[in-house]
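Participant: Got a sequence here, can you model it:
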Amino acid sequence: MSTKNILASMLFASAALVAGSAMANDNPHTQPVNTPSAVSRAEVLADLEIYRESGLAAVEQSETYGYDNARRDAAKARYAELRNSPYYATLVKKFGGSAPATAVAGR
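Facilitator: Got it, this is the predicted structure:
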């Protein structure tokens, strides 16, 4: 390669590098920040267990979701009952947490 080609290649590479970094910094949107949750892992696992036991998971994943309103309403009522019972606190302790102090989404 001649010196002219080498210089042209270096110039092109540096221009591409500058343009790439300028484009990377051109994003007007800030990146999302993950904030720590006030809900413990044990609380999430206990809520998931109740969600499954109440039958709400099965209803929401069935092909009749949206049509079988009576079954869905019964499952929601059972979920709320279990979620507000001492059984929830027992499950939280089972999964290694302490007494729940916060609510879980979907309550």
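
Participant: Could you use CA atoms for every contact and neighbour count after this?
Facilitator: Noted.

Participant: Would you mind confirming that L56 makes contact with Y79?
Facilitator: Yes - the pair L56 / Y79 is scored as a contact, 7.0 Å apart, by C-alpha atoms under 8 Å.

Participant: count of neighbours near L91?
Facilitator: Other residues near L91 number 19, with proximity taken as other C-alpha atoms under 10 Å.

Participant: Contact partners for it?
Facilitator: Residues near L91 by C-alpha atoms under 8 Å, 6 or more residues apart in numbering: 42, 46.

Participant: which element follows the strand or helix carrying L7 toward the C-terminus?
Facilitator: If you go by DSSP states H and E, L7 is part of helix 3-24. Scanning forward in sequence from helix 3-24 by DSSP H and E, the next helix or strand is helix 41-53.

Participant: Packing partners of whatever helix or strand comes next after that next one?
Facilitator: Using DSSP H and E, the helix or strand that follows helix 41-53 in sequence is helix 56-60. Contact partners of helix 56-60 among helices and strands, from 3 or more C-alpha pairs under 8 Å, 6 or more residues apart in numbering; DSSP states H and E: helix 69-83.

Participant: please give me the structure for this one as well, since I'd like to look at both together:
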Amino acid sequence: VKAAKAHNKGIVVDLIGVADKVTRAKEARALGAKFVEMHAGLDEQAKPGFDLTGLLSAGAEARVPFSVAGGVKLATIEAVQRAGADVAVVGGGIYSAADPALAAKQLRNAIN
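Facilitator: Here you go, the predicted structure:
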């Protein structure tokens, strides 16, 4: 954090694999992180019952600037925006689409 500040940069803390994302997000911000990433890896997304809502709820509850990664796609981008995410990271929602270029364009058009 000290080096980032010296170079006018920010730190993003990725919370992939962290069970208590709300608490860790608050801790990361207190230590000087610019924002945190509420992130679910492919292994977590593959578990029965995974729902992007958990990541979005954690971001909103933590009341810190956050990004979200893991399960973001055209069908969920509106919920991501409503939850207040500053950044949406889309992986599989583009690279797994039948037409990745079209998927990227549709996502871009859906972002307010």
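
Participant: Overlay them and tell me the TM-score.
Facilitator: For this chain pair, the superposition-based TM-score is 0.25 by TM-score structural alignment, normalised by the length of structure 1; 45 aligned residues with a C-alpha RMSD of 4.0 Å.

Participant: neighbouring contacts of the helix holding L7 of structure 1?
Facilitator: Residues from elsewhere that reach helix 3-24 of structure 1 (C-alpha under 8 Å, 6+ apart): none.

Participant: Quick check: T90 of structure 1 vs K76 of structure 1, distance?
Facilitator: Per C-alpha to C-alpha, to the nearest Å, T90 of structure 1 is found 20 Å from K76 of structure 1.

Participant: So for these two, which sits in the more crowded spot?
Facilitator: Applying other C-alpha under 10 Å to T90 of structure 1 and K76 shows that K76 carries more neighbours, namely 19 against 15.

Participant: How about the contacts made by the nearest residue to the more buried one once chain neighbours are set aside?
Facilitator: Leaving out its chain neighbours, the residue that sits closest to K76 of structure 1 by C-alpha to C-alpha, 6 or more residues apart in numbering is L56, at 6.2 Å. The contact partners of L56 of structure 1, taken as C-alpha under 8 Å, 6+ apart, are 72, 75-76, 79.

Participant: which one of those residues sits closest to E43 of structure 1?
Facilitator: Lowest distance from E43 of structure 1 to those (C-alpha to C-alpha) belongs to Y79, with 14.6 Å.

Participant: is it true that the closest one touches D47?
Facilitator: No - applying C-alpha under 8 Å as the test, Y79 of structure 1 and D47 come out as separate, 9.1 Å apart.

Participant: list residues touching both of these two?
Facilitator: Shared contacts of Y79 of structure 1 and D47 (C-alpha under 8 Å, 6+ apart): none.

Participant: could you pull out the helices for structure 2?
Facilitator: Counting by DSSP state H, one finds helices in structure 2 at the ranges 2-6, 21-30, 42-45, 52-62, 77-83, 92-95, 100-110.

Participant: what's the closest of the ones you listed to V36 of structure 2?
Facilitator: Closest to V36 of structure 2 of the helices of structure 2 is helix 21-30 (C-alpha to C-alpha; 6.1 Å).

Participant: Right, I'll leave it there.
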